[in-house]
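1. quick one, what's the 3D model for this:
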Amino acid sequence: QIVHKSNDRLDHDVEACVKFKVPLVITSLGARVEVNEAIHSYGGVVMHDVIDTWFARKALEKGADGLIAVCAGAGGHAGRLSPFALIQEIREFFDGPLALSGSIANGGAIAAALAMGADLAYMGSAFIACDEANAVEGYKDAIVQYGAEDIVYSNLFTGVHGNYLKPSIVAAGLDADNLPESDPSKMNFGSGGNTKSKAWKDIWGCGQGIGAIKRRGPVADYVDQLEREYEAAIAKLNQPRVWGKVKVSG
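-> Down below sits the predicted model:
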């Protein structure tokens, strides 16, 4: 739920959350006390997207129950910080629910997120290629076809920096390698920013982790794959590593 003042659907959406008692609400782009209080009124939980510790502290001050560290490489709106840096700094002052977002697309990355101090791994781009996603076919195919080098970080489309698939930018008639900077004070979500092409309809948000997605298929198959990869990663960490004649215990 984008809670920025430019979102003219905010009041309606929050009312719907309260009416149907949505148990978990994710907010971003502006911590709002009144939104948090509305969700808390029926026992709901609020997790808030943050890109640095300043925003993390502000979200907690405004009443968020947990945080989502949106780090470098995350799809859509994203920060610039390494997950190693941001997770460790948040954990210095917050021991509550913490999710990590940014290039997580396989089970090994999930294991790494938990190992560095997150409680949850937060994934999005990889699921766009699943059969159940309501994305257009070209978007799904692009998730499978492209990789990290095909992701562009720009604030042109909404006023806030985010990661997008380069081919979708080119298809919109723009020079993806020379995008102008947008004025953050004029951010307008869903309007397409300063272009006629709209994020997220025409300009496809996407994270850098999509190189791990090799095929399309149902969500169940992908989740099973994530479980196998996660278990394999944990097992590997518990095995001794040997480099030449040097043995290092797990």
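
2. alpha carbons only for contacts and neighbour counts from here, please
-> Noted.

3. who touches the lengthiest helix in the chain?
-> In the chain, assigned by DSSP state H, the helix with the most residues is helix 219-237. Residues outside helix 219-237 that contact it (CA atoms under 8 Å, 6 or more residues apart in numbering): 106, 107, 108, 109, 110, 111, 127, 130, 131, 132, 250.

4. a markdown table for the residues you listed, including neighbour count and secondary structure?
-> Formatted as a markdown table, these follow (neighbours: other CA atoms under 10 Å; DSSP: H, G, I helix; E, B strand; the rest coil):
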| residue | neighbour count | secondary structure |
| --- | --- | --- |
| 106 | 23 | coil |
| 107 | 22 | helix |
| 108 | 18 | helix |
| 109 | 19 | helix |
| 110 | 24 | helix |
| 111 | 21 | helix |
| 127 | 21 | helix |
| 130 | 20 | strand |
| 131 | 15 | coil |
| 132 | 12 | coil |
| 250 | 10 | coil |
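
5. make a markdown table from those residues and add distance to residue 222 to it.
-> Formatted as a markdown table, these follow (distance: CA to CA, whole Å):
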| residue | distance to residue 222 |
| --- | --- |
| 106 | 9 |
| 107 | 10 |
| 108 | 14 |
| 109 | 14 |
| 110 | 14 |
| 111 | 16 |
| 127 | 8 |
| 130 | 8 |
| 131 | 10 |
| 132 | 12 |
| 250 | 28 |
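
6. picking up where we left off before, buried sites along the longest helix of the chain?
-> Applying a neighbour-count criterion of 16 or more other CA atoms under 10 Å, one finds 219, 222, 226, 227, 229, 230, 233 buried in helix 219-237.

7. next: stretch 170-188.
-> 176, 182, 187, 188.

8. and for stretch 7-17?
-> Within stretch 7-17, the residues scored as buried using 16+ other CA under 10 Å are 10, 14, 17.

9. who are the contact partners of the second one?
-> Right, the one you point to is residue 14. Neighbour list for residue 14: 35, 38, 39 [criterion: CA under 8 Å, 6+ apart].

10. isn't the second one right next to residue 21, touching?
-> This means residue 38. No. Using CA atoms under 8 Å, residue 38 makes no contact with residue 21, being 10.1 Å away.

11. look up how far residue 8 lies from the closest residue to residue 161 other than its chain neighbours.
-> Distances taken as CA to CA, 6 or more residues apart in numbering put residue 155 closest to residue 161, at 3.9 Å, once the chain neighbours are dropped. To residue 8, residue 155 is 21 Å away according to CA to CA, to the nearest Å.

12. I have a second one here; can you model it like the first so I can compare?
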Amino acid sequence: MPIPASLNKNLRLPVICAPMFIVSNPDLVIAQCKSGVIGSFPALNARPKDLLDDWLIRIKAELAADPNAAPFAVNQIIHPSNERLEHDMALCVKHEVPLIITSLSAPTAIVPHVHRYGGKVFHDVISVRHAEKALEAGVDGLILVCAGAGGHAGTLSPFALVGEIRKFYDGPIALSGAITNGCAILSAQALGADFAYIGTRFIATREANAVEAYKQAIVDSAAKDVVYTPYFTGVHGNYLSKSILAAGLDPANLPVKDKTAMSFGSAGDAKAWKDIWGAGQGVGTIGEVMPTAELVARLHEEYRAAREQLLVAGY
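-> The predicted structure is shown next:
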């Protein structure tokens, strides 16, 4: 399905940059959008909560001053642990954020407010059942968080999940899961997705709000170094084993937590996302830390080359 016109403005690549807890900040979002991809950040990254208004004012102003900038998005976590949801959504409505990305529970109460000003809502899903619930809530697009994605990822292969959802849904789909280069972006489209949803690759950028050790760990790691566990937040996610070891824990012997215990705080003395670093299985293809603009330019060249190579091969 064609990308909605409101989100297709100035897109250099069919990419939505995933909102990453702590890592995604205004500097990164602005650099992403000015490079021609949709930048995003979790509303919870603006702390204290009143800072969110300042962030939205700054992002909107800097993007408005650049006629070639792509749209931006804000992620909202719909969970009882997020006591800021009503406050943060009110600000997003006030500033008419073009795209709201919702996670966990279906955004039934959010969709009408966003649609009222002409915005779009995309929802994270890891299964067909979650997709059906999101569509019942009236979302405008689905984000398929498949095996290998960083952070709170699912376990299904993109070949399976995209195919099953396309049997009953022809709207916009963003696909997530170890997408780190232009070839993978093209592959996402070939599978039937409209966007590639990229997170981990942008941790290793100059603008990302991550300590240098985290960025270097992304560069130094491989897929075998990624651990899938619910221990740190109560919901299954992918994390770098090096950060788990540094916290004095054994990646191979972590207790199990029920998702009702979900927390954006800590597990013992080690805080999820701050000390325990999220990452997807694509880390083994990331070779350096670089400015966001250079990264997007490289992704574009890789994407173009991959497409031309297929055409030359006659496929």
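
13. can you give me the strands in the second structure?
-> With strands called from DSSP state E, the second structure shows them at 15-17, 39-42, 72-78, 99-104, 120-125, 141-145, 173-176, 195-198, 226-229, 237-240, 266-267, 270-271.

14. mean shift of the last one relative to the first structure?
-> This points to strand 270-271 of the second structure. Once fitted to the first structure, strand 270-271 of the second structure is off its aligned match by 1.6 Å on average (mean CA distance after the TM-score superposition for the first structure).

15. map residue 119 of the second structure onto the first structure.
-> Alignment note (TM-score structural alignment): residue 119 of the second structure maps to residue 44 of the first structure.

16. state the distance from its match to residue 65 of the first structure.
-> With CA to CA as the criterion, residue 44 of the first structure and residue 65 of the first structure are 10 Å apart.

17. what do you get for residue 173 of the first structure?
-> Taken as CA to CA, the span from residue 173 of the first structure to residue 65 of the first structure is 42 Å.

18. most remote residue from the second structure's center?
-> Relative to the centre of the second structure, and counting by CA atoms, centre = their mean, the farthest-placed residue is residue 314 at 33.6 Å.

19. and residue 218 of the first structure, how many neighbours?
-> 13 (other CA atoms under 10 Å).

20. I'd say it and residue 130 touch.
-> Yes. Using CA under 8 Å as the test, residue 218 of the first structure is close enough to residue 130 to be in contact (5.2 Å).

21. picking that back up, in the second structure, what range does the longest helix of the first structure match?
-> Aligned by TM-score structural alignment, helix 219-237 of the first structure corresponds to residues 292-310 of the second structure.

22. off-centre distance for that stretch?
-> Distance of stretch 292-310 of the second structure from its chain centroid, counting by CA atoms, centre = their mean, to the nearest Å, is 20 Å.

23. and stretch 199-209 of the second structure, by the same measure?
-> With CA atoms, centre = their mean, you get 12 Å for stretch 199-209 of the second structure.

24. then stretch 142-153 of the first structure?
-> Taking CA atoms, centre = their mean, one finds stretch 142-153 of the first structure lying 15 Å from the centre of the chain it belongs to.

25. show me what counts as buried in it.
-> So stretch 142-153 of the first structure, judged by 16+ other CA under 10 Å, has buried residues 142, 143, 144, 146, 147, 148, 150, 151, 152, 153.

26. next one: stretch 71-91 of the first structure
-> Across stretch 71-91 of the first structure, burial judged by 16+ other CA under 10 Å covers 71-81, 83, 86-87, 90.

27. in space, what's closest to whatever residue of the second structure lines up with residue 160 of the first structure - neighbours in sequence excluded?
-> Alignment note: residue 160 of the first structure maps to residue 235 in the second structure; criterion TM-score structural alignment. In space, residue 235 of the second structure comes closest to residue 259 once its chain neighbours are excluded; the distance is 5.0 Å by CA to CA, 6+ apart.

28. that neighbour against residue 231, yeah?
-> No. Contact between residue 259 of the second structure and residue 231 fails when scored by CA under 8 Å: they sit 9.3 Å apart.

29. how close does whatever residue of the first structure lines up with residue 151 of the second structure get to residue 34 of the first structure?
-> Residue 151 of the second structure maps onto residue 76 in the first structure when the alignment is built from TM-score structural alignment. Using CA to CA, we find residue 76 of the first structure at a distance of 25 Å from residue 34 of the first structure.

30. residue 199 of the first structure now?
-> Applying CA to CA to residue 199 of the first structure and residue 34 of the first structure gives a distance of 27 Å.

31. the more surrounded of these two?
-> residue 199 (20 against 12).

32. about what we covered before: residues in contact with the counterpart of the residue nearest to residue 235 of the second structure in the first structure?
-> Applying TM-score structural alignment, one finds that residue 259 of the second structure aligns to residue 184 in the first structure. The contact partners of residue 184 of the first structure, taken as CA under 8 Å, 6+ apart, are 155, 159, 160.

33. again, but for residue 74 of the first structure
-> Residues in contact with residue 74 of the first structure (CA under 8 Å, 6+ apart) are 101, 102, 103, 162, 163, 206, 207, 208, 209.

34. how about those in TSV, adding distance to residue 58 of the first structure?
-> Below are those laid out as TSV (distance: CA to CA, whole Å):
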residue	distance to residue 58 of the first structure
101	19
102	21
103	25
162	21
163	24
206	27
207	25
208	27
209	29
